[in-house]
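>>> Below is the sequence, then the predicted model.
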Amino acid sequence: MAFDQLSDFLQKLAHTGELVRIPQEIDPRHQISAITSEARRSDALGGPAVLFESVKGSRVPVVTNLLGTPGRVLLALGDESFEAAGQRLDEWLTPRVPDATADSKFAPVFARLAKLVPRSQKTAFSQQVARLGRDINLHELPFPRSFPGETGPTATCAQLWLTSPETGLKWISAPVLEVGGPQSLLVHWPLTDRGPDIVDEYRNQNQPTPVMISIGGDPLLHLAAQLPGIPDTDACQLASVLREQTLNVVRGRTLELEGPADADFLVEGYIDPQEIDAAQGTVASPSGLLVTRQRLAVIRVTAVTHRSQPVLPYVVHASGNSEEAAWAPLLSQLLLPVMRRIHPGVQTFQFSRDGQGRRIAFVGLRTRFPGHARRILQGLAQWPALADVMLLIGVDEDVAIHDSSTVWQHVAQMSDPVSDFLTVTTVRDSSHRACHDLSRAGTLLIDATRKPDPRTGEWIELADLTPESREAAAIFWRSIRGER
């Protein structure tokens, strides 16, 4: 079951002992990020969520490391496994017309999914307090400035909602937003984000781009914003399916756009066609590197509304120890059904925990002919959703890809550096500082699937026991050791 309100999720964390409250006044400039990083470093599991109840210069509390462990991500989902969320998305992406006899078992599935349609409200908690026009001052909100070198405070746990003027479909993404002034935000869009394309659609019509930004509310909304755009799907419907509960939305005070009714903050504004490439700034990217981007779009804020007692969530983009590492298991399962529709040979997928963020990924493949795995890997490397992946390893579908040591064992046994290692040119965002020329950035592909023996033509097999033999041996061994 989804948590409509961020406060409900925080109460649940407090009840389970996974929330630390800090009543002392804390400076949002560097101090919040330093304390959060220390909380994560001191706990191998990822540390607790940290609620800063008194932030210097603001009356609004800040919470960090909210989804900093896989367990808290599962708690937000309300599922027992990440696979359940992936299955739910797969069911939604595979529409079928149920037959009264043959498909009667699918009727409950369709009935449940049919209810997951966003519902508009006339009033909302996210609009209990409103500031419009010149009454807006973004500097009064406790947006942290995490690291020296950043040019301004940032919102790193905000969802940006756009509506395509050509299709009418909503789009959601989560770029870093930098406070550029009392009534302006700078958008640090990643290179592969579709947001600039929608802005161009409005510019071609010589119109400003209306923008709705939500902060807080259901923690899952920020994870929904991490998913790639799925063709012909609406972001509000996608969020409802992920939450397995209807997303309540409300129309803005100054815009026709709708935003989550239960968010802690809603920020409304527009991007003027003349200010699409009007600014530059430096912020910490999700990769943990300071990145300077040129030609940033400027959002002119027209309204800021919020709950009577809001909380501002924030993600610290620290190098090597980011909260986003805990999101990898869920994002892997949510990307899988989309990936299968592009390449049916894909059976399993997992971002490796050994990689910073989403730098390393493993994929289990069902191959039908020699060279099939290589073709699939080359196609996946060009997919924008995997633009951050620098090492993509393909193994057979029966390999346990959640265990990185098993994957590396297959790399050692089933691949040859000359014939099975391939570097392909891909789109690379400027956050990859190791790449000196973004036009020639690449992804390393390793084909570690079984292949025909060049001497005999027969498919190579690992020397392994049958599952029955393994189970019998395990029972025997436990018996002689006096174990159950």
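Cool, got the structure.
>>> okay, CA-based contacts and neighbour counts for the rest of this
Fine.
>>> three-state assignment of Leu238?
helix (DSSP: H, G, I helix; E, B strand; the rest coil).
>>> Kindly provide the distance from the residue nearest to it when sequence neighbours are not counted to Glu244.
Distances taken as C-alpha to C-alpha, 6 or more residues apart in numbering place Ala224 nearest to Leu238, at 7.4 Å, with adjacent residues excluded. To Glu244, Ala224 is 12 Å away according to C-alpha to C-alpha, to the nearest Å.
>>> what kind of secondary structure is Arg131 in?
strand.
>>> Identify the residues contacting it.
Ala303, Val304, Thr305 (C-alpha atoms under 8 Å, 6 or more residues apart in numbering).
>>> how about the residue most central in space within the chain, what does it touch?
Centroid-nearest residue in the chain: Gln226, 2.8 Å away (criterion: C-alpha atoms, centre = their mean). If you count contacts by C-alpha under 8 Å, 6+ apart, Gln226 has them with Ser173, Ala174, Leu331.
>>> Roughly how far does the residue nearest to Leu238 sit from Gln159?
9 Å.
>>> Mutual contacts of those two, please.
Ile172.
>>> still on that earlier bit, so the residue nearest to Leu238 touches Gln237, yeah?
No. Look at Ala224 against Gln237 with C-alpha atoms under 8 Å: they stay out of range, at 10.5 Å.
>>> Comparison target, given below:
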Amino acid sequence: MPFKDIQAFMKVLESKGQLKRITAEVDSDLEITEITDRISKEVGPALLFENVKGSKYPVLINAMGSYERMSLALGVDKLEEVEEDIANLINMQNYIKTPKLIKSIPSLTRLLAVLPWRLPIKGACQEVIEHDPDLSTIPVLKCWPDDGGKFITLPLVMTKDPDTGVQNTGMYRMQIYDKNTTGMHWHWHKDGREIYDKYRKLGGKMPVSVAIGCDPAITFSAIAPLPKMIDEMMFAGYLRKWPVKMVKSITNDIYVPADAEFVLEGYVDVNEPLRLEGPFGDHTGYYSLADMYPVFHVTCITHKKNAVYPTTIVGRPPMEDCYMSKATERAFLPLLKMIYPEIVDYSLPFEGVFHNCVIVSIKKRFPGHGKKVMNSLWGMGQMMYAKMIIVVDETINPHDIKAVTKQVFESIDMKKDLVFSEGPLDALDHASANDHYGYRLGIDATKKFKAEGNNIRWNCQVKSSLELDKYLESHEKIASFNYPINGAMQGALIVSINKSESNDAKKLIKELWNHEDMKYNKFLIVVDKDVDANDISTVAWKVFNNIDAKRDLLIEEVNFDNEDCFGHRLGIDATKKFKEEGHNREWPDDIVMSEDIKKKVTKRWSEYGFEKNI
């Protein structure tokens, strides 16, 4: 059976030892974030803060912050079951022959749960109705020190298309401006923005209702990259195996989940000037920059008598949103395979923060098949944001990062196997020269047919060199370095650099390649000095975030006489870019908690009820 609401989910979490109650008074400004960030990095429990300064409502956070809890939220033992379930539903072979059709009757019957129920009465979300709304009564978090304010981070923003009357549900962060106005973060590529643009042509006020705190399957459905013809509440009904109960908002014609904790009702005046929103510490691990967005006017707040405020924080991975991303990955693999049957599997690694890296394995059948797949994916909905797509053969598990890395490092030729695709990018991409637009990188690491040329294998032996080590250690620009001589990354030198001038990183790459002991180096990655070159996960996160494929890759041909070593080598400049390097936009800061809050939380750690300080 589905969870009736988020509080039913909380009870199950607590029964399984997956929820920690914190009774000590905590501040919604930064303190809850720092506590949660430490816990989420250790894949710790969901947290219920029962005593939030200045508010009577408890705060629930990190509720889906593990594979176990994310699976539980969707009613399965493991996320792969969601994949199998949807795969069986859309497999038309199940409906062709009578025996298979009979076996499929339970799945078909379950489709009756897809359509939400619209109740003629008030819902639990409307036990209390406040026509003089005050958002300050809700314990909305200020997540990070440089945030523009407090942000609602798990809102289900519900709007209605004025042409079709069809409702849309999306998750768009909402900055609190004052007691009854917020920002509405609709950027270009989102469905909410498209509906807003339709209302702009009509003029007047656009009705909006925002549900906060629903059954986790409903919340998950709001972030799912669904085709436009599929209603999010229908998808939630399928996942829950039971219809979503909906009730009409008190002040507009939008229907909302009946068992939500809070509902904010109001409007966006499409004739009103846009307002500055942000900055915001985002899921990329960087602050998204302030920009102009529509204003949401809250005219009514409804809620349960004993409401709980669910929220989340995002930042440098891993965090709660990473597990939501993995659930999305599993749920939509069957749809990808239905459209492109050659796809075997794919992975969205945590370091790629949803849209910066996609690894896909395929059954390769013809020359150029790998390039065909990556270009196809860039043409699919939110896959257009994929900043890097790596294609490997079906023998490579895309979730095995070491195997993928080994295949890429050993097999690709940088001149033939890299694809530079110019096109749309996510609004959060900060490395491109232009907003929303730039270069994406495709890496074809599949085995090559004769027509594609021979596979290039870097056969040079990488040896430890005391002279090279001394050179790197004494170099005035190098803060740390990592030169693995064994394993998947053999010969891939990583250096962190004290960058003070434009093109310092590219100059260093060329300088190092001229060193005698570096002549066999195939990959050279340069990151900023604040990154430990030995922390491979952080290095990968910086590479996925900080490069524009066209600007920041250096390719050099290598062909040593009388030696079995040839091909091309690659230098990657993953450092922060200056204007002189062709980056005229503001470069955002990494998200870092302030030292005073860190010290405060460390000092109070035992007060929160934790035994081990982290």
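Yes, it's here. Note that this is a predicted model, so its numbers are computed, not measured.
>>> Next, the TM-score between them, please.
Remark: TM-score between the superposed chains equals 0.87 [TM-score structural alignment, normalised by the length of structure 1]; 454 aligned residues with a C-alpha RMSD of 2.5 Å.
>>> ok, back up a step: quick check, nearest of the contacts of Gln226 of structure 1 to Ala318 of structure 1?
Nearest to Ala318 of structure 1 out of the contacts of Gln226 of structure 1 is Ala174 (C-alpha to C-alpha; 16.9 Å).
>>> Spatially nearest residue to the closest one (excluding sequence neighbours)?
Nearest to Ala174 of structure 1 is Gln159, by C-alpha to C-alpha, 6+ apart, at 4.9 Å.
>>> Which of the helices or strands spans the residue opposite the one you found in structure 2 once aligned?
Mapped onto structure 2 by TM-score structural alignment, Gln159 of structure 1 lines up with Leu156. Using DSSP states H and E, Leu156 of structure 2 maps to strand 155-160.
>>> Contacts made by the helix or strand following that strand with the rest, please.
Toward the C-terminal end, the helix or strand that comes next after strand 155-160 of structure 2 (DSSP H and E) is strand 167-170. Residues outside strand 167-170 of structure 2 that contact it (C-alpha under 8 Å, 6+ apart): 156-161, 191-192, 222-223, 231-233, 254.
>>> And the strands in the stretch 151-300 of structure 2?
Along the stretch 151-300 of structure 2, the segments classed as strands by DSSP state E, counting those that start in this stretch run 151-152, 155-160, 167-170, 174-178, 181-183, 205-212, 245-248, 255-257, 262-269, 275-277, 280-281, 287-288, 291-293, 295-303.
>>> so stretch 5-21 of structure 2 matches what in structure 1?
Counting by TM-score structural alignment, stretch 5-21 of structure 2 pairs with residues 5-21 of structure 1.
>>> Figure out the length between the terminal residues of the matching stretch.
Using C-alpha to C-alpha, the end-to-end distance of stretch 5-21 of structure 1 comes out at 18 Å.
>>> so how far is it off the chain centroid?
Computed by C-alpha atoms, centre = their mean, to the nearest Å, the chain-centroid distance of stretch 5-21 of structure 1 equals 22 Å.
>>> thought the match of Gln159 of structure 1 was touching Thr219?
Yes. Here Leu156 of structure 2 reaches Thr219: they are 7.0 Å apart, a contact under C-alpha under 8 Å.
>>> Would you mind telling me which of these two has the busier surroundings?
Leu156 (29 against 24; other C-alpha atoms under 10 Å).
>>> how about the more buried one, what does it touch?
Leu156 of structure 2 is in contact with Thr169, Gly170, Met171, Tyr172, Val210, Ala211, Ile212, Thr219, Ala222, counting by C-alpha under 8 Å, 6+ apart.
>>> do Leu377 of structure 2 as well
Met383, Met384.
>>> Which residue in structure 1 aligns with Gly170 of structure 2?
Applying TM-score structural alignment, one finds that Gly170 of structure 2 aligns to Ser173 in structure 1.
>>> so how far is Ser430 of structure 1 from the residue mapped onto Phe296 of structure 2 from structure 1?
Alignment note (TM-score structural alignment): Phe296 of structure 2 maps to Ile299 of structure 1. Counting by C-alpha to C-alpha, the separation of Ile299 of structure 1 from Ser430 of structure 1 is 21 Å.
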